[in-house]
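A.B. asks: The following comprises the amino acid sequence and a computationally predicted model.
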Amino acid sequence: MDFFKATRIKIGTMLLKSGLKKRKREVAAVGLNKVATLGIIFDASKEDNQKQIKEFIKSWPIGDLQFSAIGFIPDHKIENNYISDKTWSFFSEKDCDFFMQPKTESIQQFCNNKLDLLLVLDTHYHFPIEWISSMSMAKFKAGKSGDYDASLDFMIDLQEDSLEKLLKELKHYLGQLNS
């Protein structure tokens, strides 16, 4: 990462901390069997990530699940195979302000939605994903231990950076919660 972008992210982090002081959320541990509303934030730079997440949602233990997913594409250009609809939306760095904070209306709505569970499915660090996970009003936030620890309530420590492994571990441990 170049010095200029690192400086922009550092200032964005300070603005994020300032914005978090104004937000109060209710924290409640929720297992997979109790989740009615699910939010997912993920790195969409690999097309395979979206396929794995779709399979994860299909294997959900409850039939009446309402979910929404936001995919971050680190490149400035979103290809044609990333089409947004009511449940899936995608954004890139061009949808962020100068300090790398997402500025679209759909992301603001996602953050204000009081979801039962938010899954942060990113095995690498991206500041816009940290911003969304921190600003989210979800009752319970889970993801990979490491870069997003400050914004998560439940963390999985992985030895390998694999989305497949992260999904498997989250399903296992969150499936046992509240049962």
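C.D. replies: Yep, it's here.
A.B. asks: CA atoms for contacts and neighbours, from now on please.
C.D. replies: Fine.
A.B. asks: Tell me the secondary structure of the residue nearest the centre of the chain, please.
C.D. replies: What sits nearest the mean C-alpha location of the chain, by Cα atoms, centre = their mean, is I41, with 2.4 Å. I41 falls in the strand class when you classify it by DSSP: H, G, I helix; E, B strand; the rest coil.
A.B. asks: For it, give its distance to K17.
C.D. replies: 20 Å (Cα to Cα, to the nearest Å).
A.B. asks: same question, N49
C.D. replies: 29 Å.
A.B. asks: Which one's more surrounded, these two?
C.D. replies: N49 (18 against 14; other Cα atoms under 10 Å).
A.B. asks: Tell me the secondary structure at that one.
C.D. replies: Per three-state DSSP, N49 ends up helix.
A.B. asks: Check the contact between it and I40; I expect there is one.
C.D. replies: No: counting by Cα atoms under 8 Å, N49 sits too far from I40 to count as a contact (11.8 Å).
A.B. asks: Distance of the residue nearest to the centre of the chain relative to E169?
C.D. replies: I41 is 17 Å from E169, where distance means Cα to Cα.
A.B. asks: And G12, by the same measure?
C.D. replies: 31 Å.
A.B. asks: ok, back up a step: pretty sure the residue nearest to the centre of the chain contacts I70?
C.D. replies: Yes: assessed by Cα under 8 Å, I41 is found in contact with I70 at 4.9 Å.
A.B. asks: what sits against L119?
C.D. replies: If you count contacts by Cα atoms under 8 Å, 6 or more residues apart in numbering, L119 has them with 38-41, 141-143.
A.B. asks: this is the comparison structure:
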Amino acid sequence: MLLLGAMLRGINRESLFLSSKKLEKLIILEKIRSRIGMRGVLREVNRMKRKVKAVNLKDARNIGVLFSLDSEIEYERISRFVMQLQDTGKKVMVVGSFKYRKLPPFYSPKLSYDVITPADLDLFLRPKAKFIPPFLGQSFDMLINLGSPDDFPLYYLSTISKAGFKLGQKKGIEPWPYDLMIDMDIHNTDELIEQMVHYTSSFNMGGRAG
């Protein structure tokens, strides 16, 4: 187990020019980490108490947003969406996930934004940065995961969050932790946002958030 731990800690997701065998080995170890991390997630879910309450987007006052920091274009799309929410008086907390240790030059730190990097993950890919407990401590009216369906740190936050209403895609890591799932081919974040806004704005989903 000590040897396995040493090997797992040695994974550097920024490594370049890896041979196919080394890359395959890293992928296998990454899967081991996420599999063990998943067991921890399920244990935490069994202990947590959460009250599900459907809410219309226009009535949600406190919103959590998750995203994958994959490109400058995607970051701009997320930023526009968050700004639109904030302009209507909503409190928004945002957590992104980036696969490298050094943040990209196009990312500009903003109030209420935080980003998870590999340095913020424990041995089993669970985010342990200092901004994680305050985020998980929020009883959001709505949690919106706009990130990659296969992003384990974002999946962890989506699952453990005490948000009353969770939104995400019906794909990627299972079991899906969402109360409303988008089940269609999505090509970019703008399309995903459009679908989520449509389904949470066009219908009466249980009344005003308290």
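C.D. replies: Cool, the structure landed. None of the values given here were measured: they were computed from a predicted structure.
A.B. asks: TM-score them against each other, please.
C.D. replies: Overlay of the two chains. TM-score (TM-score structural alignment, normalised by the length of structure 1): 0.91; 179 aligned residues with a Cα RMSD of 1.9 Å.
A.B. asks: circling back to that earlier point, tell me which of the contacts of L119 of structure 1 persist in structure 2.
C.D. replies: Retained in structure 2 (both residues aligned by TM-score structural alignment, their matches' Cα atoms under 8 Å) from the contacts of L119 of structure 1: 38-41, 141-143.
A.B. asks: And for Q86 of structure 2, the neighbour number?
C.D. replies: 14.
A.B. asks: and the gap between it and I63 of structure 2?
C.D. replies: Taking Cα to Cα, one finds Q86 of structure 2 at 10 Å from I63 of structure 2.
A.B. asks: Identify the contacts common to the two.
C.D. replies: With contacts taken as Cα under 8 Å, 6+ apart, Q86 of structure 2 and I63 have V92 as neighbours in common.
A.B. asks: counterpart of E26 of structure 1 in structure 2?
C.D. replies: Mapped onto structure 2 by TM-score structural alignment, E26 of structure 1 lines up with K51.
A.B. asks: G164 is in contact with that match, correct?
C.D. replies: Yes: using Cα under 8 Å, K51 of structure 2 is in contact with G164, at 5.9 Å.
A.B. asks: Pull the contacting residues for K86 of structure 1.
C.D. replies: Contacts of K86 of structure 1 (Cα under 8 Å, 6+ apart): S68.
A.B. asks: and it, what pairs with it in structure 2?
C.D. replies: Per TM-score structural alignment, K86 of structure 1 is aligned with L111.
A.B. asks: Break down structure 1 into its helices, ranges please.
C.D. replies: In structure 1, the helices defined using DSSP state H lie at 3-20, 47-58, 105-112, 127-135, 163-176.
A.B. asks: okay, the ones you listed, which one's buried deepest?
C.D. replies: helix 127-135 (a mean of 22; mean count of other Cα atoms under 10 Å).
A.B. asks: In structure 2, what range does that helix match?
C.D. replies: Going by TM-score structural alignment: helix 127-135 of structure 1 matches residues 152-160.
A.B. asks: mean offset of the matching stretch relative to structure 1 (after superposition)
C.D. replies: Once superposed with structure 1, the aligned residues differ from stretch 152-160 of structure 2 by a mean of 0.6 Å; criterion: mean Cα distance after the TM-score superposition for structure 1.
A.B. asks: check the fit of stretch 31-43 of structure 2 onto structure 1 and give the mean distance.
C.D. replies: So stretch 31-43 of structure 2 averages 0.6 Å relative to structure 1 (mean Cα distance after the TM-score superposition for structure 1).
A.B. asks: Contacts for the match of helix 127-135 of structure 1, please.
C.D. replies: Applying Cα under 8 Å, 6+ apart, the set of residues contacting stretch 152-160 of structure 2 is 34, 41, 44-45, 48, 66-67, 96-97, 121, 125-127, 136, 143, 145, 147, 149, 166, 173, 177-178.
A.B. asks: Please apply the same query to stretch 68-80 of structure 1.
C.D. replies: Outside stretch 68-80 of structure 1, the residues touching it (Cα under 8 Å, 6+ apart) are 38-45, 86-94, 107, 126, 128-129.
A.B. asks: one more time with 7 Å
C.D. replies: 38-45, 87-94 (Cα atoms under 7 Å, 6 or more residues apart in numbering).
A.B. asks: For F4 of structure 1, state which of these is nearest.
C.D. replies: E93 (14.6 Å; Cα to Cα).
A.B. asks: just the contacts of L119 of structure 1 now: which is nearest F56 of structure 1?
C.D. replies: The nearest one, if we look at the contacts of L119 of structure 1 relative to F56 of structure 1 and count by Cα to Cα, is I40, at 11.1 Å.
A.B. asks: Which position in structure 2 pairs with the closest one?
C.D. replies: By TM-score structural alignment, I40 of structure 1 lines up with V65.
A.B. asks: got the contact list for that match?
C.D. replies: 93-95, 143-145.
A.B. asks: Counting neighbours, which of those residues comes out on top?
C.D. replies: Busiest of those [other Cα under 10 Å] is L143, holding 28 neighbours.
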